[in-house]
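Trainee: I'd like to go over a predicted model; first the sequence, then the structure.
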Amino acid sequence: MAGNNASDNIACYSPGLAGIPVAESSVSSVDGKRGYLEYRGIDIEQLAEQSSFEETSYLLLYGELPTAEQLASFDRQLKHHRRIKFRIRDMMKCFPESAHPMDSLQATVAALGMFYPFPKNISGELDRATVDTVCVNLIAKLPTLVAAHARMRHGDDPIAPRDDLSHAANFYYMLTGEEPYPLTARILDVAFIVHAEHEMNASTFSTLVTASTHADPYTSISAAIGSLSGPLHGGANEDVLNMLDEIGSVENVEAYLNSKLSNREKIPGLGHRVYKTRDPRAALLVRLYKQLTDKIGIDTNYSIARQIETLSESTLGAKGVCPNVDFYSGIVYRKLGIPTDLFTPIFAIARVAGWLAHWKEQLGSGRIYRPAQIYVGKKGESYIPIEKR
């Protein structure tokens, strides 16, 4: 696409690569106008209602739903690989107590590559067993890494994983020391499903760029976690909870919105680069939240969020600015008793399945990412000796 000079390139310049296809993929598809999301051709709503995170992960990794035997085998492998090396735990003990859980997760995932070496020369085709093992290892270990750091930063010992619990239930158990109620486990499981994949977002692109250099997959996933940590990506759900805390009550919502709109400030959790209508994942999370509140009651956060959505419909809804998945995910997690700074690590626990599905596609590409730029700086300048400056 690049021409011979800047003027030739300007026609194809798109800040942030907005709207520029950078890869072909069969992993997921988003229809932003209709508010529709599919994993491997299956509607996310069907998966959320009928599947499990383990089954959805298999679908993303291998392109089809597993048989009962395949799912049982995959589940056994995930459970077998949940534990982490004691030296990883020792490393985490040295992290400062103030370290954000995403920083801890990025560092420990990168360190996994030293304990589980991956072939450096992948110019040829990797055998399936090698690829399968690293995918299972990462999906299985991320919940353990997040839960271990969450406990150790408060001076508590990590809790060993249990092989009799599902992926979601085991994470909750390792985090809290309590086996979750079936509804709690199901809510967390569905939250994992709806966050597992979302085509070419910033963190997925980071995975592909890093993988295209033939870096090992632990490094590629660590790069994705770094991208996810930003407030414009995965960190947005923390901003939503901070906003709700700042507003404080339903009565304050209208004044808050008017202030934000008059100052042309962004409202956390509203709007999406792809969706021009309500994010389907947000609708699924609201449905889950209602199931939870039927048992333990509605709290102030939800009431404020609903009022924001109602009042913003007339001003922002017409512009396609609607609640996204971050708008409600944090409310759900807080209702489950999960600390705010763990919301984005939970996003990573889920999204690693999608990252790895794209990583597998990148293995077959063999093409390093090397986009062009448009140079707008000076030219033909002469060097000035330091004594003359």
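Mentor: Right, received. Where do you want to start?

Trainee: CA atoms for contacts and neighbours, from now on please.
Mentor: OK.

Trainee: Report the separation between Leu112 and Ile247.
Mentor: Leu112 sits 41 Å away from Ile247, taking CA to CA, to the nearest Å as the criterion.

Trainee: Ser262 now?
Mentor: The gap separating Ser262 from Ile247 is 17 Å, by CA to CA.

Trainee: So those two - more neighbours on which side?
Mentor: Taking neighbours as other CA atoms under 10 Å, Ser262 and Ile247 compare with Ile247 leading, 18 against 8.

Trainee: and the closest residue to that one other than its chain neighbours, how many neighbours does it have?
Mentor: Spatial nearest neighbour of Ile247, excluding adjacent residues (CA to CA, 6 or more residues apart in numbering): Val253 at 6.4 Å. With neighbours defined by other CA under 10 Å, the count for Val253 comes to 19.

Trainee: Next one for the comparison:
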Amino acid sequence: MGKKSFLEQFESEKLMELSSLAEKCSYINPEFYSKYEVKRGLRDINGRGVVAGLTEIGEVHSYIIDENETVPVPGRLRYRGIEIDDLVNGFISEDRYGFEETTYLLLFGHLPDKNELINFEALLGSFRTLPNSFVRDIIMKAPSKNMMNTLARSILSMYSYDPNADDTTVANVVRQSLQMIAYFPLIAVYGYQAYDHYYNNNSLIIHSPKPELSTAENILHMLRPDSQFTKLEATLLDLALVLHAEHGGGNNSTFTTHVVTSSGTDTYSAISASLGSLKGFRHGGANIKVVQMFDDIREHVEDWKDDEEIFAYLEKILTKQAFDRTGLVYGIGHAVYSVSDPRAVIFKKYVQELAKDKGLEDEFLLYSKVEEIAPQVIGHLRKMYKGVSANVDFYSGFVYRMLGIPKELYTPLFAISRIVGWSAHRIEEIVNNGKIMRPAYKSIAKKQKYVEVDKR
């Protein structure tokens, strides 16, 4: 026991020493980024991205150029040239779920007619069956505490179940993509059920998906012990899936899809890399942080209707005195949008309806007040090069909480949706046979001579 303790202490001290060295040799003076005109994050000081490719899949629009001046405008999002507002209003006005229709549009370039949609929904339904023993051998064994890791590990394991895993022809990649779009909800929900059983000692309940149900309906059906849900609940979840399905080629996880695909690797490797990107709190993981932040705000703000008290507490969050002390107001601000995020604007209308149905109107009011006040606080404390507004993550976590979805599945829900965009962009990269992506990094290291070990 003493020897083990000594080894542990030795390892800890050496790791701290090595960590310090790694940190010291990795630091780069921020002034050098300006000196060498490096656009960090591949974005300029005005938030405009470096153009790295062309796409016909999604378009994000947030500004206009007027006499060489960048003028922020209300954000717009188009899927294959169709305004997201028109797409959403279309299927909701016809009292239909829209995720499957959106999937067809993003992958195949046009809105499906009735027969095409029926056949496509039937095809997705037929794919909602995981390989034999996959749930037992892959998902149930060594369950992870993080469902994004469960998804990534499971998708990598899919390689072993696919006799044509390395075939990167369009026909094969389309088949793989549709199967993954169908598999993702099952893997995420079953992964959570395994985690909840083995780590929380709750009953293990596995519901098989129903081919006649939509993706959103199946998620609620498989997740809830009694499989019951309302039309409004399924509609809001379906809307969340539609709004998260695509966001242009430059968002971090989709750009990852392009980068990894450009190397010529297999579909499962490319998608697992994209999952790793989406997991990060600066990307898909932000919706969890929003919910945690609001838990903290509710605890410390006594009067949810008092603008001054909310302002004062948001100041504490921004000055790293409260919440997680990162100085971030999660869900406020976006790399591209400044005036407004169209997804948040659309979502908010329906979120209010669900909040009313769930008796959570006071909480919705708090969200609305923070959405209004946070940009004022940020503008008061920091120099801003562009405006900030609520992004889609601001409301999505609130919706998931109202739907009784556990926090462990918030980011996987993003992945269940965004796998559609990733798949469309992977196919686009393959069809256009681009070069392997390899941007330049300038070395600023000082030249050194090799010194023999005895002379160091």
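Mentor: Good, I have the coordinates. These figures come from a predicted structure and were not determined experimentally.

Trainee: rewinding a little: any idea what the residue nearest to Ile247 of structure 1 aligns with in structure 2?
Mentor: Under the alignment (TM-score structural alignment), Val253 of structure 1 pairs with Ile310 of structure 2.

Trainee: For structure 2, give the helix that spans the most residues.
Mentor: helix 170-200 (DSSP state H).

Trainee: Name the residues of that one that are buried.
Mentor: By 16 or more other CA atoms under 10 Å, the buried positions in helix 170-200 of structure 2 come out as 173-174, 176-198.

Trainee: what's the answer for stretch 431-448 of structure 2, then?
Mentor: So stretch 431-448 of structure 2, judged by 16+ other CA under 10 Å, has zero buried residues.

Trainee: residues in contact with that stretch?
Mentor: Residues outside stretch 431-448 of structure 2 that contact it (CA atoms under 8 Å, 6 or more residues apart in numbering): Val170, Val259, Ser262, Ser263.

Trainee: Remind me which helix or strand the second one belongs to.
Mentor: Which is Val259 of structure 2. Element membership for Val259 of structure 2 (DSSP states H and E) is helix 252-261.

Trainee: Tell me the mean distance between that helix and structure 1 once they are aligned.
Mentor: Here the mean offset of helix 252-261 of structure 2 against structure 1 after fitting is 0.6 Å, by mean CA distance after the TM-score superposition for structure 1.

Trainee: Tell me the residues of structure 1 aligned with that helix.
Mentor: With TM-score structural alignment applied, helix 252-261 of structure 2 matches the range 202-211 in structure 1.

Trainee: Can you pick out the most distant pair from the contacts of stretch 431-448 of structure 2?
Mentor: Val170 and Val259 (17.5 Å; CA to CA).

Trainee: what number of residues lie near Leu381 of structure 2?
Mentor: So Leu381 of structure 2, with other CA under 10 Å, has 11 neighbours.

Trainee: Over in structure 2, find the residue span stretch 36-47 of structure 1 aligns onto.
Mentor: Under TM-score structural alignment, the match for stretch 36-47 of structure 1 is residues 76-87.

Trainee: Would you mark the buried spots in that stretch?
Mentor: Buried, per 16+ other CA under 10 Å, within stretch 76-87 of structure 2: Arg76, Leu77, Arg78, Tyr79, Arg80, Ile84, Asp85, Leu87.
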